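Trainee: pasting the sequence and the predicted coordinates here, then a few questions.
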Amino acid sequence: MHLFSPIFLASIYAAASTAAASPLLGQRDSPSNETSTTYNTPVSQYNFNDAGYTYCQANYPSSKSYSPLPNASLEMVQVVVRHGDRTSYTVLPNENETWTCDGVEEDTYLHETDKPPRNTTGSFKQVIEIPKWNSKYGFSNKVWAGSCDIGELTDIGKSQHRKLGGQLRDIYVRKTHFLPPTLTDTSSVYFRTTHIWRTKNSGESLLGSLYPGRNTDSNDAIPMHTYPESIETMYENTAACPKLNSYVSQIYGSATFQQFLKDQGPLMSRISGILGVSGSVWTASWSGYVDALLPRKCHAKPLPCRSVNGTKTDDCITEDDVKQAMRNGSFEWTYKFRDHPLSGEYMRLAIGSFLATLRDQIHDHVSGAAKAPKFSLYSAHDSTVATILGALKASNADMLWPPYASNMLFELWKKNDGNHVVRIIYNGHILQLQDGFKWCDLSSCPLDKFNKYLEALIPTDVAAQCAI
């Protein structure tokens, strides 16, 4: 989750002041046929089936059930992932938990631009160190005890992407022979990540299992591409696109969303009282509650209890509280990213430039205009995955908050008749679309139809259209 930038919070404040798992390639039932979990809102279409859902771990694609497209050959794979398990961004008042990230260290070394490149510094490990006196001398509630920074990838998160990389190797190397067993040409793999550690480390873990055994010679290094934070396109970047603030304000200030906040107000008040938090960010959105509670639940840490004068009481957050907070988060993001009247325009400016990147890569390959990589990995955030799902009009079941290590595979196939089709696999199954918006069968979507749909989501002049 890319949480709590000052500009994003300003938008939420403005809105508040205005009013306030299936087997791989299996077809999911449409939401209307699912056993529904009813949300306490007046909006009938928000009946999500969250049976079997867990925020803590996405499903992996499986080589056992993976089926190549009949009468076609695979030509390109683009993978968009959410980072793995991480620590929370929220350090609570009276925090007494310990988080350990000792196994997640970044090995680095520098080299000059000589040919051949040579290591000029030796290797270094960058390690987060939390001082033992964290709870004293005025630094209490700034960060917890242990060795983890806020929002840092944990050992579990690293392991999740190592397993995902192994699954992808089983599919694309061992089963389909689409990728070679040994990476001899690093230009055949493209790796892009946001500038944040957890996405870098997640991508490194995944590629380390997709292509294990590589050495540290700089000639064998897979380039890790990043955009400067100020112009990042893999998440809703309000700093680069100020117009997004206006849309957020209108979406969160809408009558439907404000009614939702009112309906869920008693639970919000209960949880915020126990957490000991206050302020507009805790009354205008459920995102902070997802961040505060779910990382703790995923690590089986005790759920927070109310503290009175520094003494813990028996008034604690329950499993049901966490489950409903998670449902409310899914409701919020689905309404924002897919169903508000402004969602389409919001998606165009929030994720359209990144969708253009995916489209252009495919175009370069098909047209032969430039050499395109066979395999591309984009390591990003839950908001990245959620905005893409919203833009594609994913079904209610697939709009549930993207779990850790969520994975979206865009496969380009060439049929025997010469036509290209796109297949999208999300967390181990064909991505399903919302009732009434089934614009294509994503088990085999004709490329021209796919491109036509994307065109409406891609801004023609993002700088001009993002200006206020």
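Mentor: Right, received. Where do you want to start? Numbering: from 1, shown residues only.

Trainee: could you use CA atoms for every contact and neighbour count after this?
Mentor: Will do.

Trainee: elements contacting the longest strand seen in the chain?
Mentor: When the chain is parsed with DSSP state E, its longest strand is strand 72-82. Under the contact criterion of 3 or more C-alpha pairs under 8 Å, 6 or more residues apart in numbering; DSSP states H and E, strand 72-82 touches strand 375-380, helix 382-392, strand 407-415.

Trainee: okay, those in CSV with distance to residue 172 and mean neighbour count next?
Mentor: Listed next are these as CSV, based on distance: least, C-alpha to C-alpha, whole Å; neighbours: other C-alpha atoms under 10 Å:
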stretch, distance to residue 172, mean neighbour count
strand 375-380, 10, 24
helix 382-392, 22, 24
strand 407-415, 11, 22
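
Trainee: okay, now the one to match up with it:
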Amino acid sequence: MTTLEPRQPYTDAELRQLYPPQLKLQLVQILLRHGERTPVTPRFQNTGLPPYWPYCRAVRHLRSAVLDPDTGEYSYLDWKRRLETFGSDDDSPIIATGPNAELDDICDMGMLTDRGRETTRNLGRRFRDLYVERLNFLPADLTNAESLYLRSTPVPRALESLQQALSGLYPATHRAPDLPALTLLTRAPQDETLFPNDGNCRRFAALSRAFAQRTAERWNNTPRWTISTRSSASGCPTTPASP
């Protein structure tokens, strides 16, 4: 994914226009998309793009909860992950490597990259600058774990992006020492509403088909659609020239 460079922070004049002083705050709601990721499938290898990308240092810093059945206590197992694939010659298993023979830091398909972690952490910092430092919509320190409703889709890169942004909004120095573990909510796929879920909602699927059909009937035979189709096929600009 490409990186979107954010605009400069709002000026004081812009903030006064966006948030008039006579309004009363009811809720702070933040919606964000995941950060930069790797392709969900290997693509464009014929152009020289490597199938495996060494841009995910997080795979060196993994931790799993491990239960001791004798004591009923949990401990932690620290580990790192390498990716295995099939060799091109005889299909024997080999370690996947990056373009310069890197063994570690290899990303899974569709995985949040180091760059994605950086930008979502910086996004959280922008949230803090806006909602804490300038607008005073949120407290400076997080002392109540129940004061936030945190939800993500079940896609790992989305959950990790939420964690990165949250750590920018409330870094460790601004979380109370006795703050309990924060609750991050996810839903089963059939209950997910943070993305179009036509695979699990028949009503939504029917509405999507109806919307697509209505759009096709309205635009398919119009001059603008014809120009766009021809331009896309020829690689020319899709905007009609001004007279």
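Mentor: Cool, got the structure. Everything quoted here is computed from the prediction, not taken from an experiment.

Trainee: quick one: which of the helices and strands packed on strand 72-82 of the first structure is nearest residue 13 of the first structure?
Mentor: helix 382-392 (19.6 Å; C-alpha to C-alpha).

Trainee: map residue 12 of the first structure onto the second structure.
Mentor: Using TM-score structural alignment, residue 12 of the first structure has no partner in the second structure.

Trainee: kindly apply the preceding question to residue 185 of the first structure instead.
Mentor: Alignment note (TM-score structural alignment): residue 185 of the first structure maps to residue 144 of the second structure.

Trainee: just give me the neighbour total for that match.
Mentor: Number of residues near residue 144 of the second structure (other C-alpha atoms under 10 Å) recorded here: 13.

Trainee: name the nearest residue to it, sequence neighbours excluded.
Mentor: Leaving aside its chain neighbours, residue 144 of the second structure sits nearest to residue 179 (6.9 Å; criterion: C-alpha to C-alpha, 6 or more residues apart in numbering).

Trainee: now do the contacts for the one you found.
Mentor: Residue 179 of the second structure makes contact with 142-145, according to C-alpha atoms under 8 Å, 6 or more residues apart in numbering.

Trainee: quick one: classify it as helix, strand or coil.
Mentor: Classification of residue 179 of the second structure by DSSP: H, G, I helix; E, B strand; the rest coil places it in coil.

Trainee: any idea how far residue 143 of the second structure lies from residue 180 of the second structure?
Mentor: Going from residue 143 of the second structure to residue 180 of the second structure by C-alpha to C-alpha, to the nearest Å gives 9 Å.

Trainee: do residue 156 of the second structure as well
Mentor: Distance from residue 156 of the second structure to residue 180 of the second structure, by C-alpha to C-alpha: 23 Å.

Trainee: over to residue 9 of the second structure?
Mentor: Distance of residue 9 of the second structure to residue 180 of the second structure, computed by C-alpha to C-alpha: 32 Å.

Trainee: so can I have CSV of the contacts of residue 179 of the second structure showing secondary structure and distance to residue 184 of the second structure?
Mentor: As requested, the contacts of residue 179 of the second structure are exported to CSV (DSSP: H, G, I helix; E, B strand; the rest coil; distance: C-alpha to C-alpha, whole Å):
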residue, secondary structure, distance to residue 184 of the second structure
142, strand, 15
143, coil, 16
144, coil, 14
145, helix, 11
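
Trainee: noted, bye for now.
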